[in-house]
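Participant: Show me how the following folds:
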Amino acid sequence: MVKVEIVEERDQQESTSPYASAASSRTSSSVSLSSVGSDVDAEESFYQRIAALVDIVPPTTRHKIAARVSRTAGFFRTSGRVLGNLVWIVTTSALLVGLPLALSLEDEAKIVAQEKEMLAQQQGAQHMASMYAPPSPNQPQQKGVVPPGF
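Facilitator: Next up, the predicted model:
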């Protein structure tokens, strides 16, 4: 922000001012300008310095810059809203359709595994039964071979 102060002209201030002497030449005025320091206000913040630069930029340029920034912000706001809605639709669809489907496929896989296990048990039982089944009456019985000496 620019501060305007009224400075009263005095004879003492004119003698200390680098611009006061009427007899000064161009070279002496440039030398005297380098001796004049820019007093930075210690209480002035960085934001205040940037805000003071607004006066340098013409109003039409400031309006164009503000319009572009607002359009860009609106684009990102709209894009974020649309993207959020799409993410919401995808996740809810996955939960409502995909989760029950996955659970039913898992249950079906368990049932198929149980059926395979039961079939293997039945085949094993049939195999064992055929090995240890008593001979049928139609088949001649084998006589046991006894080694000599018994």
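Participant: C-alpha only now, for contacts and for neighbours.
Facilitator: Fine.
Participant: how many other residues sit next to residue 32?
Facilitator: Residues lying near residue 32 (other CA atoms under 10 Å) number 14.
Participant: meant to ask about residue 29, not that
Facilitator: 15.
Participant: Over to residue 72. Which of the three states is it?
Facilitator: At residue 72 the chain is in helix, as set by DSSP: H, G, I helix; E, B strand; the rest coil.
Participant: Then residue 42?
Facilitator: coil.
Participant: That one and residue 5, how far apart?
Facilitator: 18 Å (CA to CA, to the nearest Å).
Participant: Repeat that for residue 103.
Facilitator: 80 Å.
Participant: Kindly report the same for residue 11.
Facilitator: 19 Å.
Participant: neighbour count winner among the two?
Facilitator: residue 11 (9 against 6).
Participant: measure that one to residue 47 for me?
Facilitator: From residue 11 to residue 47 the distance is 38 Å (CA to CA).
Participant: again, but for residue 127
Facilitator: 92 Å.
Participant: Give me the more crowded residue out of those two.
Facilitator: residue 127 (12 against 9).
Participant: so what's the residue nearest the centre of the chain up against?
Facilitator: Central residue of the chain (CA atoms, centre = their mean): residue 80, 12.1 Å from the mean position. Neighbour list for residue 80: empty [criterion: CA atoms under 8 Å, 6 or more residues apart in numbering].
Participant: Could you also give me the structure for this second sequence? I'd like to compare it with the first:
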Amino acid sequence: MVKIEEVTDADRERPNSPYSSSSRNSSSTSLSSVASSEVDDVQSESLIDRISALVDIIPPTTRHSISESLSQTTRLLKRGTKFAGNVVWIVTTSALLVGLPLALVLEDEAKIVQQEKEFLAQQQGQQMLAGSPFAPPSPPQGIVPPGF
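Facilitator: A predicted model of the protein is given here:
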């Protein structure tokens, strides 16, 4: 930040003033001290101070339009994230309430189909064994087994 100071003739005539013109040597010394004090002022100036000083450069109408566009962008982002959150919530709860029971039913049905296939395979295996030469002989038709 630039500091403006009014220098009067009375200040120039003071012997200890950095603006005194008593001798060439003292004026060069005083100018160097003034330059070093300006450097110290610039170094102690923070980034926030510099940004706040830029506010004066931008006209009020432009500042207002920038502020409005930033607030609209913020508002749209908030609405968008809220909408996205609602969509995610709906999809998640629907998947849990509809998809999970459906998946369980389909799994049970697949188990039942697998059991039926195994049962049919066992029946076919028994039929093949009954028709094979290694199967135990069936009793003759005219003979009644004991116990009847």
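Participant: Got a TM-score for the two of them?
Facilitator: With the length set by TM-score structural alignment, normalised by the length of the second structure, the two chains reach a TM-score of 0.69; 118 aligned residues with a CA RMSD of 2.5 Å.
Participant: Name the helix or strand for residue 7 of the first structure, please.
Facilitator: Assigned by DSSP states H and E, residue 7 of the first structure belongs to no helix or strand.
Participant: what's the spacing between it and residue 138 of the first structure?
Facilitator: In terms of CA to CA, residue 7 of the first structure sits 139 Å off from residue 138 of the first structure.
Participant: do the same with residue 81 of the first structure
Facilitator: For residue 81 of the first structure, the distance to residue 138 of the first structure - CA to CA - is 87 Å.
Participant: quick one, which of these two is more surrounded?
Facilitator: Legend: neighbour count by other CA under 10 Å for residue 81 of the first structure and residue 138, higher for residue 81 (12 against 6).
Participant: ok, now how distant is that one from residue 75 of the first structure?
Facilitator: Residue 81 of the first structure is 10 Å from residue 75 of the first structure, by CA to CA.
Participant: same question, residue 67 of the first structure
Facilitator: From residue 67 of the first structure to residue 75 of the first structure the distance is 12 Å (CA to CA).
Participant: which non-adjacent residue is nearest residue 20 of the second structure?
Facilitator: residue 12 (4.3 Å; CA to CA, 6 or more residues apart in numbering).
Participant: Now the helix or strand harbouring residue 89 of the second structure on the first structure. Mean distance?
Facilitator: Of the helices and strands defined by DSSP H and E, residue 89 of the second structure is found in helix 60-94. Superposing on the first structure and averaging over aligned pairs (mean CA distance after the TM-score superposition for the first structure), helix 60-94 of the second structure comes out at 0.6 Å.
Participant: And residue 62 of the first structure, how close does it get to residue 119 of the first structure?
Facilitator: Distance from residue 62 of the first structure to residue 119 of the first structure, by CA to CA: 83 Å.
Participant: and what of residue 10 of the first structure?
Facilitator: Residue 10 of the first structure is 117 Å from residue 119 of the first structure, by CA to CA.
Participant: if you count what's nearby, which of the two comes out ahead?
Facilitator: Set residue 10 of the first structure next to residue 119 and count neighbours by other CA under 10 Å: residue 119 wins out with 12 against 8.
Participant: In contact with that one, which residues?
Facilitator: Contacts of residue 119 of the first structure by CA under 8 Å, 6+ apart: none found.
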